[in-house]
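Trainee: got a sequence here, can you model it:
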Amino acid sequence: MAELESSSNRLLSLAANERPQERLERQGPSVLSDGELLAMLLRSGTSGRDVLTVAQGLIANAGSLAGLTRWTLKDFTRHKGVGHVKALQLLTVMEIARRVVLSENALPPVLENPQSIAEFCRPHAMGLAVEKFWVLSLNRKNRLIRRTEVTSGTAGSTLVHPREVFREAIKEAASAVVCVHNHPSGDPAPSAADIRVTRVLREAAQTIQIDLLDHIIIGSPAADPVGLGHYSFRDAGVL
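Mentor: The predicted structure is shown next:
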């Protein structure tokens, strides 16, 4: 870890066996703090700022390590101590982390209640700064056939038309669908527009005889007044 040591007075002040790389080799990655793990990726700081300070500053500005998954190239390069190449490396790592979380089992999941739907969809909504609307096409046993993104809008504004929703279901020969969208604010409480579009979708589903099992809004437990982190129109009695 010579490159890290040469650019970081903070690291040089630590006993050799207390430096992040040595602790990583001796005890494994779980013993390192978020800042230390990020410092291992950055490798070096900049003039006047050691690598741990740069790493901890990134996390502080993002609000958390997970918050960095929402950052763009411009967000990273704005931060003192992160040049263009390091920013690209960090973007790559964050995308790898997202894809690992999103990786699916060989057998598609059965989605038959709000909790299972929310757990399946939460990784797809993680870190998004805009609202997206997905259609989950299901077979007769409520096993997922396909997840399709049908719209992507600015924060607070997702528009969807029944033809976009049910076109996908018909194409996949689905027996039922679940509609899902995210609230970037984290609060899953429905807006007036969310309620209106759900009622329109309910009527369209009845017309074409494809079951609309639920419409789920994904938020975060921390921002949800009831702590669930999601809202089910089925549970609310709208469907």
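Trainee: only C-alpha atoms for contact and neighbour calcs from this point on.
Mentor: Fine.
Trainee: how far away is the spatially most central residue of the chain from residue 97?
Mentor: Nearest residue to the geometric centre of the chain (C-alpha atoms, centre = their mean): residue 126, 1.2 Å. Note on residue 126: its distance to residue 97, by C-alpha to C-alpha, to the nearest Å, is 11 Å.
Trainee: wouldn't residue 217 be in contact with residue 190 here?
Mentor: Yes: with contact defined as C-alpha atoms under 8 Å, residue 217 reaches residue 190; the gap is 7.4 Å.
Trainee: identify the contacts common to those two.
Mentor: residue 231 (C-alpha atoms under 8 Å, 6 or more residues apart in numbering).
Trainee: which one's more surrounded, those two?
Mentor: Between residue 217 and residue 190, residue 217 has the larger neighbour count (other C-alpha atoms under 10 Å), namely 27 against 16.
Trainee: can you pull the contacts of that one?
Mentor: 180, 181, 182, 183, 188, 189, 190, 230, 231, 232.
Trainee: what is the burial count for the fourth one?
Mentor: Translated: residue 183. Neighbours of residue 183 (other C-alpha under 10 Å): 24.
Trainee: with adjacent residues omitted, what lies nearest to it?
Mentor: residue 219 (5.5 Å; C-alpha to C-alpha, 6 or more residues apart in numbering).
Trainee: here's the other one to compare against:
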Amino acid sequence: MEGPDKGFTIKELPVEERPREKVLKKGSSYLSNAELLALIIRTGNRNRTAVELSQDLLNYFGGLRGILDLSSEELQEVKGIGIAKSAQIIAVIELAKRIASIKNYKKDLVSNPAQAAELLTSEMRFLKQEVLRTILLDVKNRVIAVPEISKGGLSSSIVHPREVFKEAIRRSSAAVILVHNHPSGDPKPSADDINITKKLQKAGEIIGIKVIDHIIIAGDKFLSFKEENLIK
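Mentor: Sure, this is the predicted structure:
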């Protein structure tokens, strides 16, 4: 918990080291992660400036990725981070996630696996459970929509062709690309991944909606079933 004592503010740093002045003069890309966080939490404590406290936080949890899904209680494990600061950090992380998810998919053209992966990597690479989504395409390979199909892994009990193709049929899709993530960071497909893909491909042939690829996103890496000759 943060006490009533006044902490060091960013204004007390030398002018050339103040994140606010730096972001206004040079732009946000010139700030370190700690400096950006310092602008959010605003003040430090008796012994640490806001920048130093932000760096303590990043060091404790292993960088930005480590703080993405933390609770207020977990953030408060770092000395100097109390209820107010933890709430500010959680709020800005959630806002960043929502901004990242805002895409006008209908303007996107998907003609190769890299474009398909790029469409969803920023949203899916840090997820802590497996999520299956489909990229619905028209006859010109333009994106119609990217609905979420399931959470919790790929298995016959969770992923049913009816759920996968329901939105594709409703939106008159010509083709679909399956996309799911591997929280482990390893994009190698499992036996379930391969079997489910074959099952969905056969179902798509019957209803006239082609499954043209399956993309596995694992951190900054991805694997395409098409490129690996796992799908025809």
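Trainee: distance from the helix or strand containing residue 150 of structure 2 to structure 1 after superposition?
Mentor: Assigned by DSSP states H and E, residue 150 of structure 2 belongs to strand 148-151. Here strand 148-151 of structure 2, set against structure 1 after superposition, deviates by a mean of 0.9 Å using mean C-alpha distance after the TM-score superposition for structure 1.
Trainee: what about the helix or strand immediately after that strand in the chain, how far off from structure 1?
Mentor: Heading C-terminal from strand 148-151 of structure 2, the first helix or strand you meet, by DSSP H and E, is helix 161-170. Here the mean offset of helix 161-170 of structure 2 against structure 1 after fitting is 1.3 Å, by mean C-alpha distance after the TM-score superposition for structure 1.
Trainee: can you name the next helix or strand after helix 161-170 of structure 2?
Mentor: Downstream of helix 161-170 of structure 2 (by DSSP H and E), the next one is strand 175-181.
Trainee: that next one: how far from the chain's middle?
Mentor: 16 Å (C-alpha atoms, centre = their mean, to the nearest Å).
Trainee: same deal with stretch 10-21 of structure 2?
Mentor: On C-alpha atoms, centre = their mean, the centre of stretch 10-21 of structure 2 falls 31 Å from that of its chain.
Trainee: and the biggest helix by length in structure 1, what does it pack against?
Mentor: Among the elements of structure 1 assigned as helix by DSSP state H, the one spanning the most residues is helix 84-102. If you count contacts as 3 or more C-alpha pairs under 8 Å, 6 or more residues apart in numbering; DSSP states H and E, helix 84-102 of structure 1 packs onto helix 73-77, helix 114-125.
Trainee: quick one: closest of the ones you listed to residue 91 of structure 1.
Mentor: helix 73-77 (6.9 Å; C-alpha to C-alpha).
Trainee: mean shift between that closest one and structure 2?
Mentor: Mean deviation for helix 73-77 of structure 1: 3.2 Å (mean C-alpha distance after the TM-score superposition for structure 1).
Trainee: quick one: buried residues of that helix?
Mentor: 73, 76, 77 (16 or more other C-alpha atoms under 10 Å).
Trainee: and which of these is nearest residue 169 of structure 1?
Mentor: Of the buried residues of helix 73-77 of structure 1, the one sitting nearest to residue 169 of structure 1 (C-alpha to C-alpha) turns out to be residue 73, at 35.8 Å.
Trainee: what about the closest residue in space to the closest one that isn't next to it in sequence, distance to residue 70 of structure 1?
Mentor: Leaving aside its chain neighbours, residue 73 of structure 1 sits nearest to residue 87 (6.0 Å; criterion: C-alpha to C-alpha, 6+ apart). Distance, residue 87 of structure 1 to residue 70 of structure 1, by C-alpha to C-alpha: 13 Å.
Trainee: which one's more surrounded, these two?
Mentor: In this view residue 87 of structure 1 and residue 70 are compared by other C-alpha under 10 Å, and residue 87 has more residues nearby, 22 against 15.
Trainee: close enough to count as contact, that one and residue 76?
Mentor: Yes: Residue 87 of structure 1 lies in contact with residue 76 (C-alpha under 8 Å); the separation is 5.4 Å.
Trainee: so what corresponds to residue 98 of structure 2 in structure 1?
Mentor: Alignment note (TM-score structural alignment): residue 98 of structure 2 maps to residue 99 of structure 1.
Trainee: ok, its match to residue 124 of structure 1 distance?
Mentor: 9 Å.
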